[in-house]
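Asker: Need a 3D model of the following:
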Amino acid sequence: VHSNIDSSDSGSDASNVDTELDFGARLREARELKGITLNEIASATKISIGVLEALEQNDISRLPGGIFSRAFIRSYANAVGLDPEKAVREFLDEFSFEINKSSTSTRSTTSGHLTLTFEKEEDFESQRLMTRTLIRLLAVSVPLAGLIIYCGSGRQLDTVQNPLNSQPLSEPTPSISMSEMAGVSVNSNPLEDDETDLLLIDVHPAATCWVSLTVDGNLAFSRLMQPGDREVLQAREEIVLNVGDAGAFAFSLNQQLGKPLGSSGQVITVRINQDNVEDFVVQ
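Answerer: Here you go, the predicted structure:
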């Protein structure tokens, strides 16, 4: 830190400082002999008035510690006409008890009401933030990696491609084996009178989307679906949908177009039953 205060006449002033005074008092006396205010030193050295006051009051607990404290002492001493290196030595000698008591790792000591801290707080805070960020990244990346491995391993339930891919949704959908896997008994015509209470869901995402679908308490499938993929299932009681990207997901219920479940990138879980099925379709 450079000082703009003229110290050309420092020799005579510095020689008049009472050496019997403690360190802080010597600094204050040198400043007063020089006729300089703390505001002037703060303006010239860019050191806060609080730190300058701490130096004069021997309040070590308010100093940043380490090389910063020594740099502040040098700047202060130079501003008031004292030998900067001698001032640093006197500071270290006067507070040697606290310095020697501090450990090499933490460089932090306490004596009475004085605490001497030489740890660079900025580095500590930066490391703590970096560690916190790394933990958050791991928390997200580990489950994602597991999902990718799971989807790529082929460990998924067999799905049946609906033979009516090219036909409009207005036509009745035949029974499929996935429904049978979910524990639903299906006739050749799923819309016969005895099965009018069934929930028929047709899943056909518009973009790549992870989908997990549970029918009447049984997991039907859980996989990454691509545009053009399609799953048609029936349930008697409840359908539970877990969608990794609501904006890419598209479906129909009982041959009615389903409402958007959310925005792009939003993870959604919904439960559909006979009581709320109308809430999920376009009227």
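
Asker: contacts, neighbours, all on C-alpha from now
Answerer: Will do.

Asker: Let me see the ranges of the helices in this structure.
Answerer: For the chain, the helices defined by DSSP state H cover 10-15, 23-34, 38-45, 49-56, 66-80, 84-94, 96-101, 121-152, 177-181.

Asker: okay, those in JSON lines with mean neighbour count and distance to Arg223 next?
Answerer: Shown next, in JSON lines, are the helices of the chain (neighbours: other C-alpha atoms under 10 Å; distance: least, C-alpha to C-alpha, whole Å):
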{"stretch": "helix 10-15", "mean neighbour count": "16", "distance to Arg223": "80"}
{"stretch": "helix 23-34", "mean neighbour count": "20", "distance to Arg223": "71"}
{"stretch": "helix 38-45", "mean neighbour count": "17", "distance to Arg223": "64"}
{"stretch": "helix 49-56", "mean neighbour count": "18", "distance to Arg223": "62"}
{"stretch": "helix 66-80", "mean neighbour count": "21", "distance to Arg223": "57"}
{"stretch": "helix 84-94", "mean neighbour count": "16", "distance to Arg223": "67"}
{"stretch": "helix 96-101", "mean neighbour count": "16", "distance to Arg223": "61"}
{"stretch": "helix 121-152", "mean neighbour count": "12", "distance to Arg223": "6"}
{"stretch": "helix 177-181", "mean neighbour count": "19", "distance to Arg223": "14"}
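
Asker: CSV for those helices, including distance to Leu224?
Answerer: Formatted as CSV, those follow (distance: least, C-alpha to C-alpha, whole Å):
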stretch, distance to Leu224
helix 10-15, 78
helix 23-34, 70
helix 38-45, 62
helix 49-56, 60
helix 66-80, 56
helix 84-94, 66
helix 96-101, 61
helix 121-152, 7
helix 177-181, 17
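
Asker: Quick one: closest of those to Val215.
Answerer: Distance to Val215, taken as C-alpha to C-alpha, is lowest for helix 177-181 among the helices of the chain, at 8.2 Å.

Asker: Which secondary structure elements does the closest one sit against?
Answerer: strand 218-225, strand 231-235 (3 or more C-alpha pairs under 8 Å, 6 or more residues apart in numbering; DSSP states H and E).

Asker: Please give the structure of this sequence too, so both can be compared:
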Amino acid sequence: MSIGNSPEDERPFEDVSEEARPSIGRALKRARIDAGLTVDDVSSATRVRIAIVHAIEADDFAPCGGDVYARGHIRTLAKAVHLDPAPLLAQYDAEHGGRPAPTPAAPLFEAERIRPERRGPNWTAAMVAAIVAVVGFVGFTLFSGGDEGGAGTVADGSVPSTSEPASPTPKSKKTADPKPEPSDSAIAAAPQDKVTVQVRAADGRSWISAKDHNGRMLFDGFLKQGDSKVFQDSSKVHLVLGDAGAIDLYVNGKKIEDDFQPGSVERLTYTKGDPEAG
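Answerer: Model (predicted):
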């Protein structure tokens, strides 16, 4: 008879906490299935490409293009499947060496680039040129009429005036009036039948993508610190912010006060009725 602990008590303690915790991809996939969603459903709701959703659920984060964007995708997918993203982000940081610094967004969104922004005709310049031509013609006509009147007076025997004919000052005044440069006040006076969005890189450099309600690309590129862009559409503007924490956002003349984190990727859509509050 042995005295002391039984053989079962003498077995070494086995910590199964790590083994019991599923991987990030497995947890996201399980939550998606429990929510009754397909990969297509999640991709449509989050605008994350299907191939990247499949890769993340297989714990392959290379297609994300960097740790900053992998964290952003994990947060977005977790919210879509009703999962708390904080534990998953902590698990990702522990497995990949901590939270990284923001990296350029170009490798991630290279496939989304469709074509450069197409500029329409400069109707303002055409209208100014037409006004100048009309004013010039009217001035020339008036000036010529004055000369003919003077010639008639000399023929009748009167003494012609020696003073110089008046110069067509209305023409010079109209052509010299510069067109005012657009300013931020134009945002506050944005038409109510359109949606107007201003994006300003206030705290650093950020990649920006903007599309109209038909999915046509309005802008795709980087904004340096201090730069800004204004987008306008009849019903809807879709935005992707590569580093949302560096951006100040104004919609229909009102500043959006969302607490965007540095390095986070945000996909946003605004309509002419936004913001509904604040």
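
Asker: Post the TM-score for the overlay when you can.
Answerer: After superposition, the two chains reach a TM-score of 0.38 (TM-score structural alignment, normalised by the length of the second structure), with 147 aligned residues with a C-alpha RMSD of 4.9 Å.

Asker: I'd like to know which of the helices and strands packed on helix 177-181 of the first structure lies nearest to Ala54 of the first structure.
Answerer: Nearest to Ala54 of the first structure among these is strand 218-225; the distance by C-alpha to C-alpha comes to 63.2 Å.

Asker: picking up where we left off before, point out the most buried one among the helices and strands packed on helix 177-181 of the first structure.
Answerer: Counting by mean count of other C-alpha atoms under 10 Å, strand 231-235 has the highest mean neighbour count of those, with a mean of 25.

Asker: quick one: that one to strand 218-225, angle?
Answerer: 160 degrees (axes from the mean of the first three to the mean of the last three C-alpha atoms, to 10 degrees).

Asker: tell me what strand 231-235 of the first structure is packed against?
Answerer: By 3+ C-alpha pairs under 8 Å, 6+ apart, strand 231-235 of the first structure packs against helix 177-181, strand 199-203, strand 209-215.

Asker: Would you reformat the ones you listed as JSON lines and include distance to Ile73 of the first structure?
Answerer: Converted to JSON lines, these look like this (distance: least, C-alpha to C-alpha, whole Å):
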{"stretch": "helix 177-181", "distance to Ile73 of the first structure": "79"}
{"stretch": "strand 199-203", "distance to Ile73 of the first structure": "73"}
{"stretch": "strand 209-215", "distance to Ile73 of the first structure": "62"}
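
Asker: Show me the one of the ones you listed that comes nearest Leu253 of the first structure.
Answerer: Nearest to Leu253 of the first structure, of those and by C-alpha to C-alpha, is strand 199-203 at 4.7 Å.

Asker: Mind giving me the packing neighbours of the closest one?
Answerer: strand 231-235, strand 251-253.

Asker: Reformat those strands as CSV; add distance to Glu98 of the first structure.
Answerer: Putting these into CSV (distance: least, C-alpha to C-alpha, whole Å) gives the following:
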stretch, distance to Glu98 of the first structure
strand 231-235, 73
strand 251-253, 72
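
Asker: Of those, which is nearest Asn100 of the first structure?
Answerer: If we rank those by C-alpha to C-alpha, the stretch that ends up nearest is strand 251-253, at 72.5 Å.

Asker: show me where the stretch 51-200 of the second structure has strands.
Answerer: 195-201 (DSSP state E, counting those that start in this stretch).

Asker: and the longest helix for the second structure?
Answerer: helix 123-155.

Asker: Let me have the helices and strands packed on helix 177-181 of the first structure in TSV, adding distance to Glu53 of the first structure as columns.
Answerer: Shown next, in TSV, are those (distance: least, C-alpha to C-alpha, whole Å):
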stretch	distance to Glu53 of the first structure
strand 218-225	65
strand 231-235	75
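
Asker: now for the ones you listed, which one comes closest to Phe91 of the first structure?
Answerer: Short answer: strand 218-225, nearest of those by C-alpha to C-alpha, at 67.5 Å.

Asker: What angle do helix 121-152 and that closest one make with each other?
Answerer: Between strand 218-225 of the first structure and helix 121-152, the angle comes out at 110 degrees (the same axes, to 10 degrees).

Asker: Please name every helix or strand in contact with strand 218-225 of the first structure.
Answerer: helix 177-181, strand 209-215.

Asker: Next, the angle from it to strand 209-215.
Answerer: 170 degrees.

Asker: Arg71 of the second structure touches Leu89, doesn't it?
Answerer: Yes: here Arg71 of the second structure lies in contact with Leu89, judged by C-alpha atoms under 8 Å, at a distance of 6.4 Å.

Asker: Would you mind telling me which of those two has the busier surroundings?
Answerer: Arg71 (24 against 20; other C-alpha atoms under 10 Å).

Asker: that older thread, of all the helices and strands packed on helix 177-181 of the first structure, which lies closest to Ser75 of the first structure?
Answerer: Nearest of those (C-alpha to C-alpha): strand 218-225, 64.7 Å.

Asker: Tell me the spacing between Glu85 of the first structure and Ala71 of the first structure.
Answerer: Separation of Glu85 of the first structure from Ala71 of the first structure (C-alpha to C-alpha, to the nearest Å) stands at 10 Å.

Asker: For stretch 15-34 of the first structure, measure first residue to last.
Answerer: End-to-end distance (C-alpha to C-alpha), stretch 15-34 of the first structure: 12 Å.

Asker: Show me where the stretch 101-250 of the second structure has its helices.
Answerer: 106-109, 123-155, 169-176, 185-188 (DSSP state H, counting those that start in this stretch).

Asker: and the ones you listed as TSV, adding mean neighbour count?
Answerer: Shown next, in TSV, are the helices of the stretch 101-250 of the second structure (neighbours: other C-alpha atoms under 10 Å):
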stretch	mean neighbour count
helix 106-109	14
helix 123-155	13
helix 169-176	12
helix 185-188	14
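
Asker: and Glu95 of the second structure, which of the ones you listed is closest to it?
Answerer: Of these, nearest to Glu95 of the second structure by C-alpha to C-alpha is helix 106-109, at 21.2 Å.

Asker: re the thing from before, which of the helices and strands packed on strand 199-203 of the first structure sits closest to Phe124 of the first structure?
Answerer: strand 251-253 (51.2 Å).
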